[in-house]
Every structure is written in C-alpha cells, then in structure tokens.
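Colleague: Model the following, please.
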Amino acid sequence: MEKKLTVIPPNQINSDAKQPDNMKYRVAAYCRVSTEQEEQLGSFANQITYYTEYINGKEEYQLAGIFSDEGISGTGTRKRAGFRSMIAACEAGKIDLVLTKSISRFARNTRDCLHYARHLKSLGIPVIFEKEGINTMEASGELLFTILSSLAQEESRNISENTRWGIRSRFQQGIPHINTTGFLGYDKDEAGHLIVNQEQAKVVRRIFQDFLEGWQPSEIARKLNEEKVPGVHGEPRWAAVSVLRILRNEKYKGDLLMQKYYVRDFLTRELEQNDGRLTQYYIENNHEAIVERELWEAAQLEQKRIEAFKKTHQIRELGSGSLEPFYGKIFCSQCGGRFVKKRGKSQWKCINTAGEKRKTCQAQPVSEEKIEEQLSLAWAELVSRRGNLLPDWEKEVSQGNPLESLRASQMQELTGKYPAWQHAAKKKRMLVLEILVAQGSVSTVTFMDGIRLKAGEADNA
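Modeller: Okay, the predicted model is just below:
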C-alpha cells in the first residue's frame, strides 16, 4: 500500500478540525493602503477583491478572512485594528496561512515586521509575501526577509523626511498645515483656509467668558458635560485639559503658530512639543478670530495669575466638584491654611484643624452665613467708594494690561449695576479674589481688581 503523508498544522492538532483527507488550509489575507487618496483606495479595493477570489478559487484553501486597514500608516501597529485582529485570530488557531501583497503592506517597521513574522512562524503559520516571493517558513526566507524589511523601513524614512521637508517649506512661505478634525470652532474651505463654524464658535466664546468670570477649567468642563454640550467630535466629553487647550490656542484670536509639535520618531509617529529644537513661524491675523484679541490675552494673564496664586497658597486646584465659588479662596490668617467645607455643611474650617494628627492650628470655624454677612458689608463699603474709585478704574481700562483693563471694567459695571450684595453675589466668582478669616470671622476681603478691605472698614460702612 502506498504511503500517504498529510501535514497537520500545529494549531489543528487535537482540535475539532476536519479529518486530514478533507482538510483545507484556512487562509487569510492582509491588505493595507497608507493614504486616503482616490487612486490608493482603488488599489485597496482591488487587493480585497483579488485575495477573496484567489483564496476561494483554490480547492485546498478555505477563506479565513480578509483583514484590512484603510488609510493607516504601516510604520506601527498600534492604530492598525485590522492587523491586530488578524494576529489575534492566528493566536486563537483560526488561521493556517497568511497572504499579503508585499513587505511594505505588512509593515514598514523592521522591528514589528520581524517580530510578527517570527511570532506567526513559531505558531506554525507562514506568511507569504507575493511581490518578493518570500515564504517565512522556508530556510532561505529569513535572510532575504530581513534585508527587504530594512529596505522597506528605509523607504518609510525617506517618505517621512520628504513629507516633513514639504511641510516646513510651506511654513517658511507662511502657508499653514492645519488639521481641523480635532479643532473646535473652525472648518476649512476648498482652498484650505480656516472658516468659522458658528455653532462651535458659540461654545468657544462661552468657555472664554466663563473663565474670565471666575469659573475654573474643571468646573467649566463639568458644566458642559452636565448640559450635554457637544465637543469637537460631537460627544459631550469635556475635561479640564480640553478646556485649557482651547484657552491657550492662539488660533482663536486669529493668529497662527506653526510647528508647535514635531514627529520625534518616524517609526512610532509620536509627537513631541517643540521647545526650541525647531524653528517656529507665527502669523498674525491669519484668519477670522472667534475671540477678541484683548480677551484672549486677558485669559493668558489670568492663567498665570491663577498659577502664581496656587503656588503662593500651596494649593493644587481652585475649582471644586461641588462648584463651590469660594473653594480655594478662603484662608486662615493664623496659619495660612486653606479653609474647607464638607458637602452639605454650612461651616468652613481651617484644613490644619481638621482633626488629623500633628495639626496644631487653633483657628475657629466660620459659618457660611457669617461669610456672606461680612461680604455684604465689604461690598457696601466698596460701592460707597465708587465715585472715588472710578478715575483709577478708568485709568486701568485705558492703560492697564488686558487683564487689569478687564477687571477694572467689570468693577465699574458691577458696582453701578448691583449696589446690593444680594444681587452682586451671583457674580461673586469674578468679584472675590481672597478671603482671610480670623477668630471665627472674616478679617480681610480682597476683590479681583486688587482692592482690599479690612473687616473694621466694612463694619463701619
């Protein structure tokens, strides 16, 4: 009787696969194009059609899937969902053979290419690169494969360098390279110019207005989420960092800073902030502004003021989860510690008398009612001085920096519009800078424009 040899791949040993006489190799194909250009997408569709027909046309083959990534760079695998799904299927024993057009379609990263080819080889799964005629299970394939992978990686390096050169050349000519996909407030027209997205611009303006009225980035984000205000991707997923990015983006005042970031490594495609390594290019009045230039500048100065304030008082955050307007603004005149209030409670007490070990401050707690009472007196005193303060405020409006000008303008308006604290209190975030407490009572109130009133002055109002 004639001997008959049947090869059983490792991943089918002790499995429920068909008997050897009827066994078919489960074959998968991997296809990829790295751009979304029309001609590339045509090639992508052709690859899928070709491998589907090719595998189905082989009697000994069984189609195990066409895995693909469209418009994704081959220099890494992190963003290539199709590739990772194929590897997972191989590891699960669902694939016996992988076909792909070429090494450059599989990967342009030598490290990843060799890693995954050898990983699949260890599972008994060959990868066949049709263009190069390489089968990774053959003895001669390893050397040739390594050489060709290196060449593919070098090709990717050249493409990356040429792309960077092109972008930087346009920068030098003042031609921007802007991605508006993750950029709230603007779209691009057919010529590539930034145009205002009016609905999104309303959200941007609101963020600047809230911030300059005393709301902290974390609080602004919380409000936007609660109101289900859509973000740049259409979902209400706001965080303090996303609010800060908007507040710091010069594009909202109509300017454009180019080359803020650069690609550190063409293999990983990771961006790194340009801290002076590469030349930057700044264009003023590049496009229509969403926020007035003075307001944008005031927001930058306010951020610096907040950072200095937090450093002085050794606190990490001004905004609170409960949206408490005085969180991080009330301090102990005895030890300098921050006063805190538990949720649902009406008393504030020094954090250094919180009952923990080694806390030595003897400051008395102060009630919410007492703070409001003292603020009412301080506000009444300030309003009574309005006539004398107006010349100074007017001088700040015309000669101060954007933040000083804004605060002086706010004080002019609010002292005239809200002479009673019960009405002015709704703007307390942008009125009160700091409150000092001593002996269970407010000792000093400092307003946002820098005016400081002691308790005695307010009591005599």
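
Colleague: only C-alpha atoms for contact and neighbour calcs from this point on.
Modeller: Will do.

Colleague: which strands and helices sit next to the helix or strand containing Lys304?
Modeller: For Lys304, the host element (DSSP states H and E) is helix 293-313. Helix 293-313 is packed against helix 198-212, helix 240-248, helix 402-417, with contacts defined by 3 or more CA pairs under 8 Å, 6 or more residues apart in numbering; DSSP states H and E.

Colleague: mind putting the ones you listed in JSON lines, mean neighbour count and distance to Lys101 included?
Modeller: Formatted as JSON lines, those follow (neighbours: other CA atoms under 10 Å; distance: least, CA to CA, whole Å):
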{"stretch": "helix 198-212", "mean neighbour count": "17", "distance to Lys101": "44"}
{"stretch": "helix 240-248", "mean neighbour count": "16", "distance to Lys101": "41"}
{"stretch": "helix 402-417", "mean neighbour count": "19", "distance to Lys101": "60"}
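
Colleague: Second chain to compare with the first, below:
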Amino acid sequence: MENKRKMKKTVRYIPAKTNLSDPINTGTKKLRVAAYCRVSTKEEEQLNSYEVQRKYYTEKINNEPEWELVGIFADKGITGTSVKKRDKFLQMIRMCKRNKIDLILTKSISRFARNTVDCLHYVRLLKELNVDVFFEEQGLHSIQNGSEFYITIYGSIAQSESENISANVRWGKEQSARKGNVSFHYKNFLGYRKGEDGQPEIDPDQAEIVKEIYHRFLMGDSLNKIAKYLTEKNIPTPAGKEIWQTSTIKSILKNERYKGDALLNKTYVVDCLSKKTKINCGERPQYYVEDNHPAIIDRATFGRVQEELARRSGKQKVKRVGTKTENGKYSSKYALTELLICGESGTPYRRCTWNIRGKQKIVWRCINRLDFGKKYCKNSPSMEESSLQNAIMNAIVKMAKQNADVLEVLKINIGMGIGTSNCGERNRLNLQIEIEKIESEFNSILCQITDDIQDRETNEMKLEKLIAQKRKLEKQLEECQEHEEKQERTNSRLEEISNTLSRLQYQPIEFNDQIVRQILEKVVVESKQRIRIVFVGGYEVIQEV
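Modeller: Model (predicted):
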C-alpha cells in the first residue's frame, strides 16, 4: 500500500471589510448620513435649541468630504417616550428600510428615545438593515460589539428620568389642586373668556347660548332636538364647528363650572410611556372648588337639570317586540310618552295612528297590550288623544284656580320627601369651625412627635381619634350642603309651578306639552272613563274623561 504524503494545512487571513469600531465604511462610495434631533416642548427657548441642532448637524455632515447629507429629521414638541406621534422619526426609519441611509447621528440616547423598549427595538432593526446610529454624548456606535448593553443602561436611565419628571409634574398638579388653583381652557369652553385680571369672566353672547340649552332641556327638549336647533340657527360649537353633537350638549349640561364651581382631576394620565388618559373614578384624589368664578346657571337650575338627566337615563325599561333589550328611551316629541301609565300593568302607553274607513284617528295604547295582546294586560283601554288631552287640561285649569291651596299641599308633600334636617347657615358655619380646630390640633401634635416610643404611640392614638372626628364632621357638612341644595331646587320648582298656574287662572289654554311636563309627575289610566293625575310633589286628583 502506497504511503500517502502528509498534507500541510495553510490558513490565509482575510481582513473584515468594515471596522466595527467606526461607523460603516462603504469604501469609495460616500457615506449617506442623516441626523435626528428632537426638542421636548414648543416653547420659544426650546425651538431655538431645535434650530441650533438643525444648523449644527447640517454643517457637521457637509464638512465631512466622505459624507453625503441625506436629511435632517426633527420632531418639535413631541414626547420622547413614544415614537407613535414622531412623524419625522418614523419617516427616517422608512428611508432606512429602503436602503437610503447608512449612518444616523443623534445627540444622545435620551434624544433618540426615552422608552427603553422602543430604543432597543429600533437599534436592533437598524442593525439588521446595516444602519449605524452614533450617539454623540455617549460616544457610542450601535453596531459596535457590546453596544446593546450600554444602550440598555443609558436607555433605562433616560426612561427613569422621564418617569421622575412625570412624577414631579403630577405632584405639582396635586399641590396646585390642593390650593384650589383652577385652569380654564377658554378656546373650547362656551360661556367664558379670560378677563383683564387673568380670571374667567362671563362672555354675554355665549352665556345666552348656555342658558338656552339649559332652558330647552328643562322644558322637555331631548339632547338631539337641542343639537338640531343650534345647528339650524348656525350657532358654532365650543370647538368652532358647524354641527352640534348630543355629546357636546350633555357635556355642557353636566359641567359644574357653569354654576361657578370646578372639579379638579377629572382625568389622569396612566403612565408617562403610554400617555393614556382615563376618567378618574376614584383612583386618584379629586378636589372640588366652590364659587371659583361667576356662575352662568344658578345652583337650583343646575341641580334640577342633573335630576332630569338622571330621570331620563333611568326611564322604565319595557321589552318591546322586535327589540333585543329593554332600554327605555326618552321622547321629547310628546309629553304623554313620558307620563301616561297603564293602571293595570304599570307599563307606559304608546301613541298610535288608526286608519278607519280612510280617516285617521290618534289613540294611546298600553305597550304590553300592543305587543303581547292580553297575555300581560287584559283590561287596559285604548284612549283617544283629543279626549285624553282635554281631560288633563281641565284638571290642570281646575287646579290653577286653587293655586294657593295646591302649592301649600305640594310644599308639604315635597317637604316630607326632603326630610327634616338641623342644617342651617349657623350650624354649617359651626361645622366648618370645628373642622378647622381639629386640623390645627392635628398639625400641632405632628410637630410634637419625638423618637420616644411611648410618646409616639400616645400621639398616634390622638391623631387617629382626630381623623375619625374630622371624617364625621365632614360627612355632616356634606349632608348639610346637599340638603340646602335640594331645598333650593325645591323652592325654584315651586316658584315655577306657581307662575305656570297663575298664568292658567285667567286664560283658557290648549294642551301644551311643556306645561304638562312642568307640573305633572304622571297620568295613570284607571279605566276608559277615568284617569288619575299626579302633580309634582305627589298631589293627586281623579278626572273623568
């Protein structure tokens, strides 16, 4: 067997084409370079910084003979914790994906992104595209070996800074709210403007629109009807748009600022990364500032509107044929849709049109009887609209002639509904004084706390006792204020009823939906010939049809 000659191995060194310790080198071809810069706010000082950065990078790249300027990508007044709203940043990434950029210059990792996850994601993406990112402050190239470790550390520090800034801002807002400092966004707020002293003042023209909205709502108009009315009148919305939405009307009706108060911290930002805003349902403390600015709507009217909003949203649920839910729906077209009730089943009546021998006849029928026949309601009668309306107006006019007596009965009934209370201006003031005394004593004990364990335990027990006393007094004060507001709303409603009845004493009037809504609570159909009319406050009369 022939011996094989022993082969000698040879190893030839082939140097890398790119020096990873430097930016990517494309050889004779010029390096395509872009720069990214960002400022945090739109304030003048920061905008100057933004222009300085643009000028700096333009000169820096143009002064390098082997570099070719692709573009300066800059975002103004945009958060660094998320890239979603940074349009120029995303445009730069798209150009990298199209192989238009070799190197990106940026001041620091915190300018590139304050979110560690986003920072690493885009650095890795660009690395796969063979695009280098050079962070000047850190002197770091993203394509260097081990660069990701340092980017993670610096990115975490930048994110932590954002979180600290966010926490400081939240603390500052909390302290401002504690002091009752209220900020107004006049641009999208109807009814107020900034006064010469910097405080909100009433805009007379806009205030009339607000009053009109409240008045029409209490007169029975639906949110949709009010929105349609304002749109047809070519009245611009708070945001300056032509078409009103029901959500805007509802927001105006529910906003406590129209009665001169302000609720602070209605919403809050979940975290500095997502920037998601949530409605504050008790997760964060809130502060209610009373009599902060001039009121457009008096407290009694505002309270009645809140009661009416609650009444409409809590309408009786009735399952109807062809519907999946039992949600009640408010109707502003006919007052009796809200008021007419079947005496047998307690179900609302519905307005129907009958065609008899070519002639139309308007009647009201029990919804249960209409949809399910005699299954749930065997004896409810159909009521002719004209006869029903005449009977109701006859009862109202009769009551108008007994104006004083009716009001006295209504006062008694409503007073029973409100209940008795020891609240009065003097008692409310005494409660406030007691609360202030407890707070003063509480702060005094805090200053006296020492390191002695026995003294500390004694003082802690005193503090707990004071806290319990304060909570009890605050609850009494809150109940007192609620009672006073309810009494004020009652007096306002009684005055309105009195004025309505006074007008009806001397002039016959046809059926009027607004008047019926103002003074009637419900109309119960007892039989074909008889209805039971319940006035606001619970006063009842039987009326023949």
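
Colleague: before we move on, back to that, nearest to Ile128 of structure 1, out of the helices and strands packed on helix 293-313 of structure 1?
Modeller: helix 240-248 (45.3 Å; CA to CA).

Colleague: For that closest one, give the aligned segment of structure 2 as residue numbers.
Modeller: Mapping helix 240-248 of structure 1 onto structure 2 (TM-score structural alignment) gives residues 246-254.

Colleague: just to revisit the earlier point, so which of the helices and strands packed on helix 293-313 of structure 1 gets nearest Glu368 of structure 1?
Modeller: Nearest of those (CA to CA): helix 402-417, 22.9 Å.

Colleague: who does that closest one touch, helix- and strand-wise?
Modeller: Using 3+ CA pairs under 8 Å, 6+ apart, helix 402-417 of structure 1 sits against helix 293-313, helix 368-384, helix 386-399.

Colleague: could you give the angle of the second one to helix 386-399?
Modeller: It refers to helix 368-384 of structure 1. Orientation check (axes from the mean of the first three to the mean of the last three CA atoms, to 10 degrees): helix 368-384 of structure 1 against helix 386-399 gives 80 degrees.

Colleague: Summarise which helices and strands helix 368-384 of structure 1 is packed against.
Modeller: Right, helix 368-384 of structure 1 is packed against helix 402-417, helix 421-424, strand 441-447, helix 455-459 by 3+ CA pairs under 8 Å, 6+ apart.

Colleague: So what touches it?
Modeller: 346-348, 415-416, 419-422, 441-442, 445, 453, 455, 457-459, 461 (CA atoms under 8 Å, 6 or more residues apart in numbering).

Colleague: go again using 6 Å as the cut-off
Modeller: Residues from elsewhere that reach helix 368-384 of structure 1 (CA atoms under 6 Å, 6 or more residues apart in numbering): 346-347, 415, 421, 458, 461.

Colleague: Now the buried members of the residues you listed.
Modeller: For the contacts of helix 368-384 of structure 1, a burial check counting by 16 or more other CA atoms under 10 Å picks out 347, 415, 421, 458.

Colleague: which residue packs closest to the last one, ignoring adjacent ones?
Modeller: Of all residues not flanking Ala458 of structure 1 in the chain, Ala378 sits nearest, at 4.7 Å (CA to CA, 6 or more residues apart in numbering).

Colleague: before we move on, what about the second one?
Modeller: Once its chain neighbours are removed from consideration, Thr415 of structure 1 has its nearest residue in Val383; the separation is 5.6 Å (CA to CA, 6+ apart).

Colleague: what does that neighbour align to in structure 2?
Modeller: Checking with TM-score structural alignment, Val383 of structure 1 has Val397 as its match.

Colleague: related to what we said a few turns ago, looking at the buried ones among the contacts of helix 368-384 of structure 1, which two lie furthest apart in space?
Modeller: Gln347 and Thr415 (28.2 Å).

Colleague: ok, back up a step: count of neighbours near the match of Val383 of structure 1?
Modeller: 20 (other CA atoms under 10 Å).

Colleague: now do Gly174 of structure 1
Modeller: When neighbours are counted by other CA under 10 Å, Gly174 of structure 1 registers 15.

Colleague: Against Ser150 of structure 1, how distant is it?
Modeller: Taking CA to CA, to the nearest Å as the measure, Gly174 of structure 1 falls 36 Å from Ser150 of structure 1.

Colleague: Contact partners for the residue nearest the centre of structure 2?
Modeller: Geometric centre of structure 2, nearest residue: Ile279, 6.0 Å, by CA atoms, centre = their mean. With contact set as CA under 6 Å, 6+ apart, Ile279 of structure 2 has these partners: Thr267.

Colleague: Great, nothing more from me.
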